[in-house]
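Student: from the sequence below, what's the structure:
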Amino acid sequence: MRYMIIIKAIQDSEAGVIPDEDLLARMAAYHEALAKAGVLLDGSSLRSSSSGWRVRYAGDKRTVIDGPFTESKELIAGYTLIQVRNREEAEEWVRRFPKPALDSDEVEIEVRRLLEREGIEDLQTVNHPRT
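Tutor: Just a heads-up that it's a prediction; the model follows:
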């Protein structure tokens, strides 16, 4: 099972502030532990939304909207992608994730399981029961 650990943006990450050396070292150690355990697939920080864009779909029309975007709580500052045996193992790893911002009391990460090929059939059965 693959899970994405999604690090939510904060004001500092959107401003392009580089985390201090302590946080960078703790993040590096965490990712090294994931790699040594053989569960790390990928991980990276993202640039602020000012360097990004969105595409809005309205029927067949597509509109490109340049960043920055104002709602930083809805933005992603980085991610880590892991592959583990089950949800419990994913939770064990995520609980060890370093707090992404030392100077902020409220920081949130989100964890989502990737939709695998076999999961699509299960999802279709749940959402669209066959008659």
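
Student: switch to C-alpha atoms for all contacts and neighbour counts from now on
Tutor: Fine.

Student: which elements pack onto the helix ranked longest in the chain?
Tutor: Ranked by residue count and defined by DSSP state H, the top helix of the chain is helix 21-37. Contact partners of helix 21-37 among helices and strands, from 3 or more CA pairs under 8 Å, 6 or more residues apart in numbering; DSSP states H and E: none.

Student: go again using 10 Å as the cut-off
Tutor: Under the contact definition 3 or more CA pairs under 10 Å, 6 or more residues apart in numbering; DSSP states H and E, helix 21-37 sits against strand 40-45, strand 76-83, helix 87-95.

Student: nearest to residue 117, out of those?
Tutor: Closest approach to residue 117 among the helices and strands packed on helix 21-37 (CA to CA): strand 76-83, 14.8 Å.

Student: list of residues touching the closest one?
Tutor: Applying CA atoms under 10 Å, 6 or more residues apart in numbering, the contact partners of strand 76-83 are 1-10, 12-14, 31, 34-35, 38-49, 89-90, 93-94, 97, 100, 109-114.

Student: now the second one, please; I'll put the structures next to each other:
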Amino acid sequence: MRFMIIIKATSESEQGCMPGPALMAEMARYHEELARAGVLLDGSGLKPSAQGWRVRYGADGRTVTDGPFTETKELIAGYTLIQVRTREEALEWTRRFPNPRGEGLDAEIEVRQLFEMEDFAGVDGVEQFSELQARHG
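Tutor: Predicted coordinates for the structure are as follows:
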């Protein structure tokens, strides 16, 4: 089972402020623990939305809007992707996730399970995704 730990954006992360050395060290230790346990798949921070864009789909086609985007509560600042045996194991790992803003400050992470190919059994077109995943891991 794969789970994504989503770190919510803040006004600081949207301004491009980097975490301090103590928080970076704490995050590094946590990710090292995940790696030693064999559950870490990936993890990274995202640059501010000012350096991104959105593509909106509509009846008239697609439109591209450059960032920044004002509603930080809708944005993510980073993620960690883990693979574990159970939901409970994922919950235990996420309870240990360091406060992304630093201890004592308000922050929030969100955890979402990823779909697996077997979740789409019987859905037309899923064979192409399965083949792609087999070729590219």
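
Student: ok, back up a step: the second structure: matching residues for the longest helix of the first structure?
Tutor: The aligned range for helix 21-37 of the first structure in the second structure is 21-37, by TM-score structural alignment.

Student: what residues of that stretch count as buried?
Tutor: Judged by neighbour count (16 or more other CA atoms under 10 Å), stretch 21-37 of the second structure contains these buried residues: 23, 26, 27, 30, 31, 34.

Student: what does stretch 93-105 of the first structure give?
Tutor: Neighbour count says stretch 93-105 of the first structure has 93, 94, 97, 98, 99, 100, 101 buried, by 16+ other CA under 10 Å.

Student: make a markdown table out of these and add secondary structure and distance to residue 62 of the first structure.
Tutor: A markdown table is the format used below for the buried residues of stretch 93-105 of the first structure (DSSP: H, G, I helix; E, B strand; the rest coil; distance: CA to CA, whole Å):
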| residue | secondary structure | distance to residue 62 of the first structure |
| --- | --- | --- |
| 93 | helix | 39 |
| 94 | helix | 37 |
| 97 | coil | 37 |
| 98 | coil | 38 |
| 99 | coil | 37 |
| 100 | coil | 34 |
| 101 | coil | 35 |
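
Student: which non-adjacent residue is nearest residue 81 of the first structure?
Tutor: residue 4 (4.5 Å; CA to CA, 6 or more residues apart in numbering).

Student: now the one you found: how far from residue 101 of the first structure?
Tutor: Distance of residue 4 of the first structure to residue 101 of the first structure, computed by CA to CA, to the nearest Å: 19 Å.

Student: got the contact list for the residue lying farthest from the centre of the second structure?
Tutor: Within the second structure, residue 60 marks the point farthest from the mean C-alpha position, 31.0 Å out by CA atoms, centre = their mean. By CA under 10 Å, 6+ apart, the contact list for residue 60 of the second structure is empty.

Student: distance from the match of helix 21-37 of the first structure to the first structure after superposition?
Tutor: Taken over the aligned residues, the distance from stretch 21-37 of the second structure to the first structure averages 0.3 Å (mean CA distance after the TM-score superposition for the first structure).

Student: returning to what we had before: helix, strand or coil: sort out the residue nearest to residue 81 of the first structure for me.
Tutor: At residue 4 of the first structure the chain is in strand, as set by DSSP: H, G, I helix; E, B strand; the rest coil.
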